[in-house]
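>>> Kindly generate the corresponding structure for this input.
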Amino acid sequence: MISDPNLYDYNPYRDRPKIEWPGGKKLAFWIAPNIEFYEFDPPRNPKRPGWPRPAPDVTGYSQRDYGNRVGHWRLMELMDRYGLKGSVSLNVAMCDHCPEIIESCNERGWEFFSHGIYNTRYSYEMSEDQERAVIEDSIRTVEAATGQRIRGYLAPALTDTTRTLDLIAEHGFWYTCDLFQDDQPQRVKTKTGRLCSMPYSLEVNDVITYGQLAMDPWRYGDVLKRQFDQLLEEGETSGTVMCIPLHAYLVAQPHRLRPFEEALKHITAHDEVWFATAKDIAGHWREHYWDTTQDDLEKKGLATGGTAFEAFER
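From the prediction side, this is the model:
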């Protein structure tokens, strides 16, 4: 029985090398709007249904379509008011389905990273060639639509394989959002490349807070403020990261927008914060702390060697 997939070395939060963000900022803050496409009647995957209800799920499909028709425009305008750029978790088929949204994000200087092709096409049961094709299609499609070379990856619907991390590292990606183990970037064990885990919180993800926990919008806004306040306080010692993952069909509903705006108002009132994209954060950390982190692990005797999932391959 394999108890540890060896994705990363254990490194206690205390006594790590100090992270300093540009300008001496204490906290790196980024927002991840998920811009997604859910197919009306997706191909069947043996490990997970495309919809919770039997397909075709008219209700589920149309609810998510609200984000693309209404919610994203409302969310973009709100973020504009506070001078915030998004790092878009993109189902790349949106470049074909709703190019207007992609163009509007690109005009604002938002970053794009891959969230697969469709959010109803899971990585489960994919062959290596199929998964490689998805990654390569993501790179080509986003570059053709926006001119950007994507550097981040979040598996579609959070469905990884034992190859995903190695494949994205091989293709020159800088960060993954599929690991939730820390409030600072960390080294990920891959066969090639320099892949880091980017803090991408499930705790303050609106799918969890609204979908699973059924939070009141004002409570969600308060949760965001408390998450921010704690991480900013800890950033006095060493730079922290806060991410708010969003879905416009949820957070941009009319009755939920004002509490979210109050949270943004609270966060942007602090000048100790680096308002960045995930690519900015990953690039700074890889350049300044990749080697420092490994040296620290080896000094403490915590560097275990090997790469992820090797035991599975054997």
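>>> For the rest of this, base every contact and every neighbour count on C-alpha atoms.
Will do.
>>> so how many other residues sit close to E36?
Close neighbours of E36, defined as other CA atoms under 10 Å, add up to 27.
>>> what sits against the nearest residue to it once chain neighbours are set aside?
Spatial nearest neighbour of E36, excluding adjacent residues (CA to CA, 6 or more residues apart in numbering): N91 at 4.9 Å. Contacts for N91 (CA atoms under 8 Å, 6 or more residues apart in numbering) come out as 35-37, 114-119, 156.
>>> Identify the farthest-apart pair in these.
Using CA to CA, the pair of those lying farthest apart is F37 and S114, separated by 12.6 Å.
>>> which one of these two has more residues nearby?
S114 (26 against 22).
>>> just checking, the more buried one touches L90?
Yes: between S114 and L90 there is a contact under CA atoms under 8 Å: 5.2 Å.
>>> wait, what's in contact with the residue most central in space within the chain?
Central residue of the chain (CA atoms, centre = their mean): C177, 4.2 Å from the mean position. Residues counted as contacts of C177 (CA under 8 Å, 6+ apart) are 152-154, 197-200.
>>> mind listing the helices for the stretch 151-300 of the chain?
164-170, 206, 217-234, 248-251, 254-268, 278-300 (DSSP state H, counting those that start in this stretch).
>>> Which of those helices sits closest to D15?
Across these, closest to D15 is helix 278-300 (CA to CA), at 9.5 Å.
>>> compare with the first, here's sequence two:
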Amino acid sequence: MLPTHGRYDYHPLPDRPRYAWPGGARLAVYIGLNLEHFAFGEGLGAELAPGGPQPDILNYAWRDYGNRVGAWRLIQLLDALALPATVLLNSAMYDYAPALIAAHRDRGDEIAGHGRTNSERQSALPEAEERRLIAESTAAIARHEGAPPRGWLSPWIAESHATPDLLAEAGYRYSLNWCADDQPIWKRTAHGPLLAVPYPQEVNDIPSIAVRRDGAAQFADIIIDDFEERLTQTEDGLPQVMGIALHPYLVGQPYRLRQLRRALAHVAARREHVWITTAGAIFAHVAALPPGIVPGR
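The predicted model follows:
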């Protein structure tokens, strides 16, 4: 027998129960907007070009463009199209760019936990230190937003063997770490069920643009094609979740933003046929369904 995580069982897609999202929709769409802050001269970070010795000015400044400029342009775009967002927040952003978080708060966007900074991986920490990372990030969000977050995305999608247990222990109700399905599924933890809400690794600007080197128009086409294919697939009654993962230092660049506007306008134009929502609202809907509808519970 191969080693296994033991968090969920195998459930064939065609055999699953049918259910609907609010308004009878079969496709739920949410935007996961990553707001991240990085240590200067040390730690991890995506790279525009291979970095040299620290301090790596080129890549640090490129990422900082997202918080200073790109994120504000994205807010304008979301406002113009009346689209909500789930903000995946490094808690270090409260000290670095509080006005940006306030702007999302004013929009009514959901704030989800995304660690302290993307300059660290929680999977590399001893369990006590990982518990502390989760606690510090959670406390910062609760202090500023008036309530703790319900959802979590690990920096770099990094998990230790204990991460789901630690998240449930800390009061989290859903995680975006596992990209194993097109539907939410319940995961087992030592502290009760934790919902895995699908988070994209394909319709995601980092793997697309920073890794595969897709062009701006190609990434926009990926969003549109994924959306249209899912609309076709859900005609069989099986609901799906489509996430769109964005990072302001990538898609906030003007030429990419122009193409992103085309893609998001295409999605927004079909809002009568889909549920455009947040990851937290997806969790709340699933949690209210009768037991046995969603795999794992």
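>>> export the contacts of C177 of the first structure to CSV and tack on distance to M242 of the first structure and neighbour count?
Formatted as CSV, those follow (distance: CA to CA, whole Å; neighbours: other CA atoms under 10 Å):
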residue, distance to M242 of the first structure, neighbour count
G152, 16, 28
Y153, 17, 26
L154, 17, 22
S197, 13, 25
M198, 10, 31
P199, 7, 25
Y200, 8, 27
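>>> of the residues you listed, closest to I281 of the first structure?
Nearest to I281 of the first structure among these, with distances taken as CA to CA, is M198, at 8.3 Å.
>>> That closest one and Q184 touch, don't they?
Yes: counting by CA under 8 Å, M198 of the first structure does reach Q184; the two are 7.3 Å apart.
>>> Longest strand of the second structure, counting residues only.
The longest strand of the second structure (DSSP state E) is strand 27-35.
>>> So which bit of the first structure is it matched to?
Using TM-score structural alignment, the residues of the first structure aligned to strand 27-35 of the second structure are 27-35.
>>> any idea how far the residue lying closest to L202 of the first structure once chain neighbours are set aside is from R151 of the first structure?
Of all residues not flanking L202 of the first structure in the chain, I208 sits nearest, at 6.7 Å (CA to CA, 6+ apart). I208 of the first structure sits 25 Å away from R151 of the first structure, going by CA to CA, to the nearest Å.
>>> before we move on, what about I19 of the first structure?
21 Å.
>>> for stretch 267-287 of the first structure, which positions count as buried?
267-268, 272-279, 281-282, 285-286 (16 or more other CA atoms under 10 Å).
>>> nope, stretch 57-72 of the first structure is what I meant
Taking 16+ other CA under 10 Å as the criterion, stretch 57-72 of the first structure shows 61, 64-68, 71-72 as buried.
>>> Out of those, name the ones that lie in helices.
61, 64-66, 72 (DSSP state H).
>>> helix or strand for the closest residue to F38 of the second structure other than its chain neighbours, which one?
Distance criterion CA to CA, 6+ apart; nearest residue to F38 of the second structure, sequence neighbours excluded, is S119 at 5.3 Å. For S119 of the second structure, there is no host helix or strand (DSSP states H and E).
>>> what's the burial count for S119 of the second structure?
19.
>>> who touches it in this structure?
Residues in contact with S119 of the second structure (CA under 8 Å, 6+ apart) are 37-39, 42-45.
>>> Tell me how far it lies from P155 of the second structure.
Relative to P155 of the second structure, S119 of the second structure is positioned 8 Å away (CA to CA).
>>> And the strands in the stretch 51-200 of the second structure?
All strands of the stretch 51-200 of the second structure, identified by DSSP state E, counting those that start in this stretch, fall at 86-89, 110-113, 151-152, 174-175, 185-187, 194-196.
>>> Now do the first one: everything it contacts.
Which is strand 86-89 of the second structure. With CA under 8 Å, 6+ apart as the test, strand 86-89 of the second structure has contacts from 30-36, 104, 109-115, 152-153, 278-280.
>>> if you set the cut-off to 7 Å instead, what comes out?
Residues from elsewhere that reach strand 86-89 of the second structure (CA atoms under 7 Å, 6 or more residues apart in numbering): 31-36, 109-114, 153, 278-279.
>>> what do you get for the fourth one?
Contacting residues not belonging to strand 174-175 of the second structure are listed as 150-153, 194-197, 283 [CA under 7 Å, 6+ apart].
>>> what's the distance between E120 of the second structure and D182 of the second structure?
From E120 of the second structure to D182 of the second structure the distance is 28 Å (CA to CA).
>>> Same question for P126 of the second structure.
32 Å.
>>> For the residue mapped onto S123 of the first structure from the second structure, list the residues it contacts.
Superposed on the second structure with TM-score structural alignment, S123 of the first structure falls opposite Q122. By CA under 7 Å, 6+ apart, the contact list for Q122 of the second structure reads 130, 158-159.
>>> at 10 Å what do you get?
Contacts for Q122 of the second structure were tallied using CA atoms under 10 Å, 6 or more residues apart in numbering; they are 115-116, 129-131, 133-134, 154-160, 163.
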